[in-house]
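Q: Please work out how this folds:
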Amino acid sequence: MTTRQHASLITLLAAAAPLAALASERFLGMAPCALCLWQRWPYWVAAVLAALAAGLRSRALLALAGLAVLVSAGIAGLHLGVEQGWWPSPLPSCAAPSAGVAMSVDELMRSLAPKPDKPCDAAAYLIPGLPVSMAAMNLVYGLVLGGLALIWAREGGKG
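A: Presented below is the predicted three-dimensional model:
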């Protein structure tokens, strides 16, 4: 395969991840948390970089696309640790709303978002009975796709 073909494939596969997440929201009713949403941005960056790599036949841009995908995998690893209770989330929006110490009921009600976000430590499972969360699936997908992009960028192609 050529560099252009490799980059085109990475473009499609990078865009597929956030589109699949959006589909799981829309059609399966799965609510995303803040970390879920953060994991999507590097895929969009990777898709743009890989598209540019395909157009310019640039192995350097393909490598950058691979690194962007690995950033999403890193966020997924962080998210998986939060789900497993290994560490707390660094994002304040990941915590479930609480009354705090000195808040009145009226203050609490005013501070709540109109639609509460899903806490980041509540794992979302796509396949019933399979104990692999969406964050864990994204970690594996991101590592494989990012690694593949880096390998292809290093090996190059015919054009």
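Q: Only C-alpha atoms from now on, for both contacts and neighbour counts.
A: OK.
Q: Which residues are in contact with residue 15?
A: Applying C-alpha atoms under 8 Å, 6 or more residues apart in numbering to residue 15 gives the contacts 43-44, 47.
Q: Most neighbours out of the residues you listed, which is it?
A: Neighbour counts for the contacts of residue 15 peak at residue 43, which has 29 neighbours (criterion: other C-alpha atoms under 10 Å).
Q: Name the secondary structure element that contains that residue.
A: Per DSSP states H and E, residue 43 falls inside helix 34-56.
Q: To check against the first, give me the structure of this:
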Amino acid sequence: MTRAQLSLLAAAGSAAMLAGAFAFQYIGGLAPCQLCLWQRWPHAAAVLIGVLMLALGWRVLAWAGALAALASAAIGAFHVGVEQKWWDGLASCTAGSIEGISTADLLNPDVVVAAPVRCDEIAWALAGISMAGWNVILSLALAAIWVMAARTKA
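A: You can find the predicted model right below:
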């Protein structure tokens, strides 16, 4: 495969990861926690990097794509550790934070305020692996594709 094809494959993989995350959120009704949201940003960056890679063809962009995928994998690995209670998570998503909710909304009985989404609870798993765990696995695979793209001649 060419560098462009590999870059397109990796960027499409990140786009698919984002599509899956949004499907779980908007179709499946699983609201994301703060760490889930943070895992999405590197994938969005990887999609943008893939578009730039196709337009410009610069090898350094493939390395940037690999770093983006590795960043999402790292956040996901931290999230898995929080879910498994190997270490503490962020105070904003493991202590039932109400950050971002206005006082007026909290005091208004007509406003439905959803319970905070906790990072230390597994909302969904497949084959015993949480969404954060799958993000780690798939992000590492995407990083490998980006590295292959970077190491491919033209």
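Q: What does the TM-score come to for these two?
A: Put the two chains on top of each other and the TM-score (TM-score structural alignment, normalised by the length of structure 2) is 0.84; 143 aligned residues with a C-alpha RMSD of 1.9 Å.
Q: ok so, going back, show me the contact partners of the helix holding residue 43 of structure 1.
A: 3-8, 10-12, 14-15, 17-18, 58-62, 64-69, 71-73, 75-76, 79, 91, 93-94, 117-120, 135.
Q: okay, it sits on what stretch of structure 2?
A: Aligning helix 34-56 of structure 1 against structure 2 (TM-score structural alignment) gives residues 34-56.
Q: how big is the offset of the matching stretch relative to structure 1?
A: Averaged over the aligned pairs, stretch 34-56 of structure 2 sits 0.7 Å from structure 1 after superposition, using mean C-alpha distance after the TM-score superposition for structure 1.
Q: So which bits of that stretch are buried?
A: Judged by neighbour count using 16 or more other C-alpha atoms under 10 Å, the buried positions of stretch 34-56 of structure 2 are 34-36, 39-47, 49-51, 53.
Q: could you dump the contacts of residue 15 of structure 1 to TSV with distance to residue 29 of structure 1?
A: TSV is the format used below for these (distance: C-alpha to C-alpha, whole Å):
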residue	distance to residue 29 of structure 1
43	22
44	22
47	26
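Q: Nearest to residue 154 of structure 1 among those residues?
A: Residue 154 of structure 1 lies nearest to residue 47 out of the contacts of residue 15 of structure 1, by C-alpha to C-alpha, at 18.3 Å.
Q: And the residue nearest the centre of structure 1, how close does it get to residue 5 of structure 1?
A: Averaging the C-alpha coordinates of structure 1 gives a centre point, and the residue nearest to it by C-alpha atoms, centre = their mean is residue 39 (2.3 Å). The span separating residue 39 of structure 1 from residue 5 of structure 1 equals 25 Å under the rule C-alpha to C-alpha, to the nearest Å.
Q: Same check on residue 16 of structure 1?
A: With distances taken as C-alpha to C-alpha, residue 16 of structure 1 is found 17 Å from residue 5 of structure 1.
Q: cool, and residue 148 of structure 1?
A: Computed with C-alpha to C-alpha, the distance linking residue 148 of structure 1 and residue 5 of structure 1 is 13 Å.
Q: residue range for stretch 117-125 of structure 1 in structure 2?
A: Alignment of stretch 117-125 of structure 1 against structure 2: residues 116-124, by TM-score structural alignment.
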